[in-house]
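> my questions are about this predicted structure, shown below with the sequence.
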Amino acid sequence: MGRRAIIFHGTRADPRWIWYPWLADRLRARGYDVETPHHPGLNVDPIETFLPTVLGAHTFDEDTVLVGHSGGAALLLAVLEHIDVTVAQAVLVGGYCTNPNPGPEPVLQESYDWDAIRSHARDLVYLNSVTDEAGCDAEQGRAMFDHLGGTLVVRDDGHFLTDTLEIADRLIL
């Protein structure tokens, strides 16, 4: 099995939107087998019932790179906590570990086993913005970094809704 990447879209999003197809193409050109699943239940269904669906739909191994945006990045925290292998890398774009907004965030767990999450990714990268209109800002990135270590990259790029995301492509192994 070769290098694989799974790109998880954000809340109420679609894998055909914004930079997701662009990054998938870039990674394929670099030799990755890329999955861009559509999970409409993301951040709609409670994580307790949604997570088993995600875990059952994908295979994770030491050559897997996980990329998540917004709610998809928050999902990666739960995925990493509950898998039984160590993936190559997890890149959380506009991610968060506490509720960034008023209102429910069903993708978030009540608590996290930070040691388990850390042990299930050889490399963790957080890409957050000081001007994130969705509240998934640099403080959220710092909170994840403080719990897990890794690399925190802070930009001034809003909620990362552009058609391309060069910085993410450069950060992926």
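Cool, the structure landed.

> only C-alpha atoms from now on, for both contacts and neighbour counts.
OK.

> for residue 43, helix, strand, or coil?
coil (DSSP: H, G, I helix; E, B strand; the rest coil).

> how many residues are close by the nearest residue to it once chain neighbours are set aside?
Leaving aside its chain neighbours, residue 43 sits nearest to residue 107 (4.5 Å; criterion: C-alpha to C-alpha, 6 or more residues apart in numbering). Residue 107: 27 surrounding residues under other C-alpha atoms under 10 Å.

> pretty sure residue 141 is touching residue 91, no?
No - the pair residue 141 and residue 91 does not pass the contact test of C-alpha atoms under 8 Å, sitting 11.3 Å apart.

> now do the shared contacts for these two.
Common neighbours of residue 141 and residue 91 are listed as 126-127 (criterion: C-alpha atoms under 8 Å, 6 or more residues apart in numbering).

> so which residues of the chain form strands?
For the chain, the strands defined by DSSP state E cover 4-8, 33-35, 64-69, 89-93, 124-129, 151-155.

> can you say which of those strands is nearest to residue 18?
With C-alpha to C-alpha as the criterion, residue 18 lies closest to strand 64-69 of the strands of the chain, at 10.6 Å.

> for that closest one, name the packing helices and strands.
strand 4-8, helix 71-82, strand 89-93 (3 or more C-alpha pairs under 8 Å, 6 or more residues apart in numbering; DSSP states H and E).

> and the contacts of that strand?
3-10, 73-76, 87-95, 172.

> swap in stretch 114-133?
Stretch 114-133 has contacts (C-alpha under 8 Å, 6+ apart) with 77-78, 80-95, 136-138, 140-141, 144-145, 147-159, 168, 171.

> for stretch 116-132, list every residue counted as buried.
Of the residues in stretch 116-132, 116-121, 123-132 count as buried by neighbour count, 16 or more other C-alpha atoms under 10 Å.

> with adjacent residues omitted, what lies nearest to residue 66?
Nearest to residue 66 is residue 90, by C-alpha to C-alpha, 6+ apart, at 4.6 Å.

> dropping in the other structure now:
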Amino acid sequence: MRVYIVHGFDSSPDKNWFRWLEDKLKKKDISVDILSLPNPQNPNLTKWIATLDSSIKLGHETYLVGHSLGCITILQYLQSKAQKTNTKAQSMTDKKNIIIGGFVLVSGFYESLSILPQLDSFLKPPLDFTALKALSPNRVVISAKDDMIVPTELSKNLSHKLSAKFIQTQNGGHFMESDGYTEMPLVLESLEAMFKK
């Protein structure tokens, strides 16, 4: 099994709870890659997808973890991979060539963020949720009620669109170091549940 962790806006592999999760998974003999995305202070979707494309090996035992902007980056990447393999004039849901074990999206969104309008470029093209649901049997979205960056309703909307399990905590903010989060047991537990299926 292999887990890929995708950080968000103005972040890096060494921030928040990413190294903690890496350590916990490696102790279980699971391969982990925390991707370092280019220019995180001024992110570009095309360049971020290219990084995922060159780093991730898709397969039944591949699991993706995203935080914040990393979540929609994962979804746009998966959608682009599905479209590239769909050479015939049939819907992506008819071809299930691209399948991953599962994904966990922390503080994810697919709608515009009022406080970060510069990230709107990541919202296009629109996501094909029917196709995305067909790519993985295990989908989890995690959000805190007091998230001031990505309002919890936006994460809830994403979970509904993906027919994903929605885990909502009373507090936690945006699950960053500044919110006191250098560990993220909920993500580890969600992954472990997927591994057992």
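Looks like it arrived, so ask away. In this text, all values refer to a predicted model and were calculated from it rather than measured experimentally.

> for residue 164 of the second structure, grab the count of nearby residues.
Using other C-alpha under 10 Å, the number of residues around residue 164 of the second structure comes to 20.

> residue in the first structure matching it?
Mapped onto the first structure by TM-score structural alignment, residue 164 of the second structure lines up with residue 150.

> for residue 110 of the second structure, same thing?
Alignment note: residue 110 of the second structure maps to residue 97 in the first structure; criterion TM-score structural alignment.

> circling back to that earlier point, how about the strands of the first structure, which one is nearest residue 54 of the first structure?
Smallest distance to residue 54 of the first structure across those (C-alpha to C-alpha): 10.2 Å, for strand 4-8.

> give me the stretch of the second structure that that closest one matches.
Aligned by TM-score structural alignment, strand 4-8 of the first structure falls on residues 2-6 of the second structure.

> so who does the closest residue to residue 14 of the first structure other than its chain neighbours touch?
Closest residue to residue 14 of the first structure apart from its sequence neighbours, by C-alpha to C-alpha, 6+ apart: residue 38 at 6.1 Å. Residues near residue 38 of the first structure by C-alpha under 8 Å, 6+ apart: 8-9, 14-15.

> residue 38 of the first structure pairs with which position in the second structure?
Using TM-score structural alignment as the criterion, residue 38 of the first structure maps onto residue 36 of the second structure.

> how close does that match get to residue 176 of the second structure?
Computed as C-alpha to C-alpha, to the nearest Å, the residue 36 of the second structure to residue 176 of the second structure distance reads 17 Å.

> now the buried members of the contacts of stretch 114-133 of the first structure.
Buried members of the contacts of stretch 114-133 of the first structure, scored by 16+ other C-alpha under 10 Å, are 77-78, 80-83, 86-95, 136-138, 140-141, 144-145, 148, 150-155, 157-159, 168.

> residue 10 of the first structure against residue 92, yeah?
No - look at residue 10 of the first structure against residue 92 with C-alpha under 8 Å: they stay out of range, at 10.8 Å.

> shared neighbours, the two?
68-70, 73.

> could those be laid out in a markdown table, adding distance to residue 30 of the first structure and neighbour count?
What follows is these, written out as a markdown table (distance: C-alpha to C-alpha, whole Å; neighbours: other C-alpha atoms under 10 Å):
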| residue | distance to residue 30 of the first structure | neighbour count |
| --- | --- | --- |
| 68 | 19 | 24 |
| 69 | 21 | 28 |
| 70 | 24 | 25 |
| 73 | 22 | 29 |
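
> of all the residues you listed, which two lie farthest apart?
The distance between the two most remote of those (C-alpha to C-alpha) is 6.7 Å, for 68 and 70.

> quick one: common contacting residues for these two?
9-10, 92-93, 95.

> just give me the match in the second structure for residue 26 of the first structure.
By TM-score structural alignment, residue 26 of the first structure lines up with residue 24.

> contacting residues around the residue lying closest to its match once chain neighbours are set aside?
What sits nearest to residue 24 of the second structure in space, not counting adjacent residues and going by C-alpha to C-alpha, 6+ apart, is residue 188, at 7.9 Å. Residue 188 of the second structure makes contact with 21, 24-25 under the criterion C-alpha under 8 Å, 6+ apart.

> what range does stretch 130-143 of the second structure cover in the first structure?
The aligned range for stretch 130-143 of the second structure is 115-128, by TM-score structural alignment.

> what's the first-to-last distance across that stretch?
End to end - C-alpha to C-alpha - stretch 115-128 of the first structure spans 22 Å.

> name only those of the contacts of residue 188 of the second structure that count as buried.
The neighbour count (16+ other C-alpha under 10 Å) marks 21, 25 as buried among those.

> just the buried residues of stretch 116-132 of the first structure now: which is nearest residue 44 of the first structure?
Distance to residue 44 of the first structure across those (C-alpha to C-alpha) is lowest for residue 132, with 21.1 Å.

> ok, now how distant is the closest one from residue 83 of the first structure?
From residue 132 of the first structure to residue 83 of the first structure the distance is 29 Å (C-alpha to C-alpha).

> and what of residue 91 of the first structure?
16 Å.
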